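**Student:** A structural model of the following input is requested.
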Amino acid sequence: MNRFLNDPDTFVKESLEGLAAAHGKVLRVHQDPLYVHRVDSPVSGKVGILSGGGSGHEPLHAGFVGRGMLDAACPGEIFTSPTPDQIVEAAKAIDGGNGILFIVKNYSGDIMNFEMAADLVRAEGLRVQTVVVDDDVAVKDSTYTQGRRGTGTTVAIEKICGSAAEAGYDLPNIGALGRRVNLHGRSIGLALSSCSPPATGRPMFALSEKEVEFGIGIHGEPGVERVSAVSSDEMVSRLVESLLADQDYTRKSHAWDDGSESRVEVEETDQAIGEGDRVLALVSGMGATPLAELYIVYRALAEHCVGAGIRIERNLVGNLVTSLDMRGVLITLVKLDEEMLGLWDAPVRTAALQWG
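**Tutor:** Okay, the predicted model is just below:
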């Protein structure tokens, strides 16, 4: 298929060079090892916020680098984890003296490489804590994970923790805040078509015009069920019902304690999203879904929330967490408290998000 593509081997590199050329007042791209960092990093006295993962999910993560969000992002190749040396060098580049928070989506490769990088960074005297995002209600385990996958709640954690760092929070408090946001966030996605990685140009799975893939992952992996296509309102209804029916409210939040060499699991309990709760609602296209269709999805989501007694306090609609050129949608609900709401509203200046 036709693409704006020169060479699959240079796809990520050239895309990031274009990002830097377009947003040079906000971010820089460092080559060898590859990472993206704030133009003013390191910021003295501030906790550094670092995330990353495979490319193909833009604007996640590099598009969220800037004041009020990420200090650095480490992009891997398409759907491939960044390497430990990328993460280590990015962490050192943004170290302002008060430690680094790693925000990691729960995929096996990301977990392994960020854990290795955390050990290496600690060996050089830096303090590190980690928040693992595991918000996808579609699966309990998958080919790529042990436990739930990390998807749309990543955006909320990056923004809220980034604002907390700007406000002067210390590392333990930012880590605890990030884990709290994760426990309050739930996501689920649906695909109308597969994505096609640049290296092959072929869809990763086949769907007829009369089928949809329910519960897809963001790496092009098929969903948990293939069902007949129905109206948009009916598809959204099923997605929202899956979010609201989720009964796994005791969740494992993964972290590496400050100064510890080993991974520690902290079990916390969260109440269900229920009547009267205030939420942040994210409706993300998967890369090739027209914005007009995303607003049709949001219309149905808003109606469902009203019916459930849930108040959408804040929202974002657009491409946030994508899967290359997939046609589909990812819906995320994050239960908000006053602290999280204030930090979400705080000023942000990145390539993809700007307000305040």
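
**Student:** going forward, measure contacts between C-alpha atoms and count neighbours the same way
**Tutor:** Fine.

**Student:** with adjacent residues omitted, what lies nearest to the most centrally placed residue in the chain?
**Tutor:** Centroid-nearest residue in the chain: residue 154, 3.1 Å away (criterion: C-alpha atoms, centre = their mean). Once flanking residues are discounted, residue 154 sits nearest to residue 133: 6.3 Å by C-alpha to C-alpha, 6 or more residues apart in numbering.

**Student:** one more, for comparison:
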Amino acid sequence: MAYPAKKLIDDPNDVATQFIEGLVETYPGLQYLDGFPSVKVVLRSDVTGATYDKVAVISGGGSGHEPAHAGFVGEGMLTAAVCGDVFASPPVDSILAGIRAVTGPKGCLLIVKNYTGDRLNFGLAAEQAKSEGYKVEMVIVGDDCALPPPRGIAGRRGLAGTVFVHKIAGAAAAAGLSLSDVFAEAKNACEIVGTMGVALSVCTLPGQFPSDRLGPCKMELGLGIHGEPGAAVVDLHPVDYVVSHVLEQILSAETHYVPITRGSRVVLMVNGLGATPLMELMIATGKAVAKLQLEHGLAVDRVYTGSFMTSLDMAGFSISIMKADQAILQRLDAPTKAPYWPVGVDGNRPPTKIPVPVPALQSKKSEEHLENVVQKN
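**Tutor:** The predicted structure is shown next:
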């Protein structure tokens, strides 16, 4: 007899709201709009729309991808995040409420992942906001590199590379740029990032039964962040092989998903999908950096490892690669108070391996011993 998956929840239909309540209690820089039940908007507690003197950067989508999107709200990143129910696009009224709450005279930028519901609802909210006098621009992130370009009804899906777009646009807005300039930087970021995911298990929605789509010795390549089928179900392989396959897919010269060629500078994100231990993510990161440098001839300027855009309790990871230059690095290194953007990653990377230090006295004794051996022989 099958049973629903074990979850630490009360009501499966109220998990998004209860997540937000815990989030804003944890971080004093965040608050949420208190309105009718469908409004699930997390915003910066220091921003009031009527008086905000910078471009507001707003993103969002279905819940279940925590810490995305609400965990990236903070000075230097998102101004607000609009949350839908689990794997469901937020309604138009909720998005519009978010726009009204944080958008000042300089306008707002909407960052939207390429899914039909998100594009439709954010697009409708943008049009209504414009009719009310707000300045609004929107960028669509489609960083998926799993499926060949002709496949998929909506085109390339929005995945973890979206978090890079959040950071770059948020830093540009914090620097005081105009809406057109923030939009341009965000659009450029969308065009230079690629992502592919690999899963060992399919996620289980709150209150639902676990899926048996993947057997005990199978893995899925290129599935979506909502558990949508990917490019292929294959036998389980060692992480070295998996990382090689993913990197080759993202950097393929045939599909040309990203404008990255040998000699380019890049930044790397290894993103856990919700149930992958940090140990395994770090193993994948070590493999990925070495392969990017030695096999693909790329300079890896920044490395981000952790859980940024998850799929509930899915086991697996995604890899995102973005082409880098000094301007991109400056935006990624810019300070932010968003609680889930990783600290300690900014700055140039020193050599990762150094010799074990030997005490001076011990080193001198070793040299004298070697000289004695040479003299005796």
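
**Student:** TM between them?
**Tutor:** Overlay of the two chains. TM-score (TM-score structural alignment, normalised by the length of structure 1): 0.90; 333 aligned residues with a C-alpha RMSD of 1.5 Å.

**Student:** coming back round to it: these two touch, right, the residue nearest to the centre of structure 1 and residue 106?
**Tutor:** No. If you go by C-alpha atoms under 8 Å, residue 154 of structure 1 and residue 106 don't touch, sitting 10.2 Å apart.

**Student:** okay, and the common contacts of the two?
**Tutor:** residue 133 (C-alpha atoms under 8 Å, 6 or more residues apart in numbering).

**Student:** picking that back up, residue in structure 2 matching the residue nearest to the centre of structure 1?
**Tutor:** Here residue 154 of structure 1 is matched to residue 162 in structure 2, going by TM-score structural alignment.

**Student:** give the contact list for that match.
**Tutor:** Contact analysis of residue 162 of structure 2 by C-alpha under 8 Å, 6+ apart lists 113, 141, 143, 190.

**Student:** relative to residue 220 of structure 2, which of those is nearest.
**Tutor:** residue 143 (18.2 Å; C-alpha to C-alpha).

**Student:** residue range for stretch 109-120 of structure 2 in structure 1?
**Tutor:** The alignment of stretch 109-120 of structure 2 onto structure 1 (TM-score structural alignment) spans residues 101-112.

**Student:** contact partners of that stretch?
**Tutor:** 47-53, 80-82, 114, 128-134, 144-151, 154, 157-158, 171, 174-175.

**Student:** kindly check the end-to-end length of stretch 265-283 of structure 1 for me.
**Tutor:** One end of stretch 265-283 of structure 1 sits 30 Å from the other (C-alpha to C-alpha, to the nearest Å).

**Student:** list the buried residues in that stretch.
**Tutor:** Going by neighbour count (16 or more other C-alpha atoms under 10 Å), the buried part of stretch 265-283 of structure 1 is 272-273, 277-283.

**Student:** helices along structure 2, start to end?
**Tutor:** 15-26, 92-102, 116-131, 162-174, 179-191, 239-250, 278-294, 326-333, 360-376 (DSSP state H).

**Student:** which of those helices sits closest to residue 309 of structure 2?
**Tutor:** Smallest distance to residue 309 of structure 2 across these (C-alpha to C-alpha): 7.8 Å, for helix 162-174.

**Student:** the residue opposite residue 142 of structure 2 in structure 1 once aligned and residue 62 of structure 1, how far apart?
**Tutor:** Residue pairing (TM-score structural alignment): residue 142 of structure 2 is matched to residue 134 of structure 1. Residue 134 of structure 1 sits 20 Å away from residue 62 of structure 1, going by C-alpha to C-alpha.

**Student:** hang on, isn't the match of residue 142 of structure 2 packed against residue 147?
**Tutor:** Yes. Between residue 134 of structure 1 and residue 147 a contact is recorded at 7.3 Å, counting by C-alpha under 8 Å.

**Student:** which of those two has more residues huddled nearby?
**Tutor:** Neighbours around residue 134 of structure 1 and residue 147, counted as other C-alpha atoms under 10 Å, are more numerous at residue 134. The numbers are 30 against 18.

**Student:** leaving out sequence neighbours, find the closest residue to that one.
**Tutor:** Using C-alpha to C-alpha, 6+ apart and skipping the chain neighbours, the partner closest in space to residue 134 of structure 1 is residue 150 (4.2 Å).

**Student:** right, I'll leave it there.
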